[in-house]
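A.B. asks: Pasting the sequence and the predicted coordinates here, then a few questions.
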Amino acid sequence: MRRTPRASRTRAQARTGTRSRTRKKTGNAVIGAVTVVALCSGAWLLHSGAESHPPPQPSAAQAAAAHPGVHRDDAGPAPLPPSPPDRVRIPAIGVDAPLMGLGLTPQGSLDVPPPERENLAGWYEAGTTPGERGTAIVAGHVDNKEGPSVFYELGALHKGRTIEVERRDGSVAVFTVDANEVYDAADFPDEKVYGAAHRPELRVITCGGTYSKKTGYQGNVVVFAHLTAVR
């Protein structure tokens, strides 16, 4: 797995150095736009020559509405108390994977799950837990050198589909997808993705966008979802 390029590490340090001590209190913007740079080497495409079979990318129809309106704080279930998540399921694309906690690297970017474990995702454990009020972050590899990984099909996820997160307290937080978008790394919208929310929200992130043999994927696929049920 390719390490974060030096230029990206420098930007990460500049953007996170003054904010890392506040962590959750200022939202997840602490991890900046380099959240999944290390997820994006495109190892399978690079080693297999499988450029003709890249992962699916979100269509324009899956983007957020231009004028989504104001979310009411009391819409949907009440926020859940904090509880670590143990598993994520996305039935529409066949995801059923355990979750591990992820911290920050010394360079200020989000750490990543071991690439050899293709069916494993991670969550930012210094931030909001899924189901709690605020923005929870889940990230996973799109591939490794052996083939597709846990979020290879994430770009094909449509609005209205559900994401289920099993929590350690025995509850299941069910999120409904509001949008699925892809961003170039140079134009990654930090505040939109990681910013604070007044209701329980979830972001699921992997790599996407243009692919280069030299640098891997040039952007990220980001799924936006909000809590709609609790079991």
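C.D. replies: Yep, that arrived.

A.B. asks: only C-alpha atoms for contact and neighbour calcs from this point on.
C.D. replies: Will do.

A.B. asks: Tell me which residues are up against stretch 149-162.
C.D. replies: Residues outside stretch 149-162 that contact it (CA atoms under 8 Å, 6 or more residues apart in numbering) are 55-58, 62, 90-93, 95, 97, 118-121, 140-143, 174-181, 206, 208, 221, 223.

A.B. asks: which stretches of this protein form helices?
C.D. replies: Ranges of helices within the chain are 6-16, 43-48, 190-194, based on DSSP state H.

A.B. asks: buried sites along the longest one?
C.D. replies: So that's helix 6-16. For helix 6-16, the buried set under the neighbour-count rule, 16 or more other CA atoms under 10 Å, comprises 8-9, 11-13, 15-16.

A.B. asks: Likewise for the second one?
C.D. replies: Using 16+ other CA under 10 Å as the test for burial, helix 43-48 gives 43-46.

A.B. asks: how long is stretch 88-95 end to end?
C.D. replies: When the termini of stretch 88-95 are compared using CA to CA, to the nearest Å, they are 7 Å apart.

A.B. asks: mind listing what's buried in that stretch?
C.D. replies: For stretch 88-95, the buried set under the neighbour-count rule, 16+ other CA under 10 Å, comprises 88-90, 93, 95.

A.B. asks: how about those residues, which pair is most distant?
C.D. replies: 88 and 93 (11.9 Å; CA to CA).

A.B. asks: if I pick the residue nearest to residue 130 when sequence neighbours are not counted, what's in contact with it?
C.D. replies: In space, and not counting its chain neighbours, residue 130 is closest to residue 136: 5.2 Å by CA to CA, 6 or more residues apart in numbering. Counting by CA under 8 Å, 6+ apart, residue 136 touches 123-124, 127-130, 200-203.

A.B. asks: try this one side by side with the last:
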Amino acid sequence: MPSRTPHRFRRTAALVTAAAACLALAGCSSSESSSATPATPSASSGRGGAASGPGDPAGSAGSARPSRTGEADRPGPVHVSIPSIGVRSTLMELGLNADGTVEVPPAEKGMTAGWYTGGSLPGTPGPAVLIGHNDTRFGRAVFHDLKDIREGAEVLVRDGAGTTLRFTVTGKETVSKKAFPTRRVYGPTKGSTLRLITCDGEFDAEGHPVDNLIVYGALA
């Protein structure tokens, strides 16, 4: 009989492989167009905000979410708040664009963060990934002050059933989009973990932030 790999680790390995394949497409768009702009699991859009993939991200992301044993009846996250930096936002669902890259919230919804449905559900083993803009062409966005968050800060994630999960920030880092730590962000974890991702750093010649800010958290 052939050996069998646990479902969760097969899914995670596929996720990391897909993420790594997208890294070369990292970037934020300065275009005002509403067409899809390449974005990766490593990058939410910054100033000038990249548009999402075709259609509403909350509506198109569902098919990108893999089936996960034991999660079929669990509601997804619908709200995030970070009291220490004044963040309060509903969460839209983010899936994959047609080219296999990860959706980001549309620029016109810059004050709304999103949950990447290809990752884990908050509260289950593995990393749950929330993506938000720093700035868009419309101005200040939901994760503008994420750089000010400190280790030990609380991040509260509420699901559709009204249950609030408390995560504690364990660290943060700013990384070049050209050297994004895919496995550190998307790789398997034994416990329930959280990653908050936005753009950061200087701008390149086309007005794209060159870095990502990643905040790491763990279920308290």
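C.D. replies: Right, received. Where do you want to start? Predicted model only: the values in this text are computed from it and were never measured.

A.B. asks: Send over the TM-score of the superposed chains.
C.D. replies: Both chains were compared after superposition, and using TM-score structural alignment, normalised by the length of structure 2 their TM-score is 0.71; 170 aligned residues with a CA RMSD of 2.0 Å.

A.B. asks: could you dump the contacts of residue 136 of structure 1 to TSV with distance to residue 192 of structure 1?
C.D. replies: What follows is these, written out as TSV (distance: CA to CA, whole Å):
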residue	distance to residue 192 of structure 1
123	18
124	17
127	16
128	16
129	18
130	17
200	15
201	12
202	12
203	10
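
A.B. asks: In strands only, show me those.
C.D. replies: Under the assignment DSSP state E, the contacts of residue 136 of structure 1 contribute 123-124, 200-203 to strands.

A.B. asks: any chance of those residues in CSV, plus neighbour count and distance to residue 102 of structure 1?
C.D. replies: Listed next are those as CSV, based on neighbours: other CA atoms under 10 Å; distance: CA to CA, whole Å:
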residue, neighbour count, distance to residue 102 of structure 1
123, 30, 6
124, 23, 5
200, 27, 20
201, 27, 18
202, 31, 15
203, 22, 14
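
A.B. asks: Of the residues you listed, which is the nearest to residue 34 of structure 1?
C.D. replies: Checking those against residue 34 of structure 1 with CA to CA, the nearest one is residue 124 at 13.3 Å.

A.B. asks: what does that closest one align to in structure 2?
C.D. replies: When the two structures are superposed using TM-score structural alignment, residue 124 of structure 1 falls opposite residue 116 in structure 2.

A.B. asks: And that match, how close does it get to residue 148 of structure 2?
C.D. replies: Taken as CA to CA, the spacing of residue 116 of structure 2 relative to residue 148 of structure 2 amounts to 23 Å.

A.B. asks: Then residue 204 of structure 2?
C.D. replies: Distance from residue 204 of structure 2 to residue 148 of structure 2, by CA to CA: 23 Å.

A.B. asks: picking up where we left off before, now tabulate the helices of structure 1 in JSON lines and tack on distance to residue 107 of structure 1.
C.D. replies: Formatted as JSON lines, the helices of structure 1 follow (distance: least, CA to CA, whole Å):
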{"stretch": "helix 6-16", "distance to residue 107 of structure 1": "6"}
{"stretch": "helix 43-48", "distance to residue 107 of structure 1": "22"}
{"stretch": "helix 190-194", "distance to residue 107 of structure 1": "17"}
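
A.B. asks: who wins for proximity to residue 36 of structure 1 among these?
C.D. replies: Ranking these by proximity to residue 36 of structure 1 (CA to CA) places helix 6-16 first, at 11.2 Å.

A.B. asks: Can you check which part of structure 2 the closest one sits on?
C.D. replies: Against structure 2, there is no aligned range for helix 6-16 of structure 1 (TM-score structural alignment).

A.B. asks: Now for structure 1: which strand has the highest residue count?
C.D. replies: strand 216-230.

A.B. asks: Quick one: list the elements packing against it.
C.D. replies: When contacts are defined as 3 or more CA pairs under 8 Å, 6 or more residues apart in numbering; DSSP states H and E, strand 216-230 of structure 1 packs onto strand 172-184, strand 200-212.

A.B. asks: Of those strands, which stretch is the most buried?
C.D. replies: Mean neighbours per residue, mean count of other CA atoms under 10 Å, is largest over these for strand 200-212, with a mean of 25.

A.B. asks: still on that earlier bit, ok, and the contacts of residue 136 of structure 1 in structure 2?
C.D. replies: Mapping the contacts of residue 136 of structure 1 onto structure 2 (both residues aligned by TM-score structural alignment, their matches' CA atoms under 8 Å) leaves 123-124, 127-130, 200-203 still in contact.
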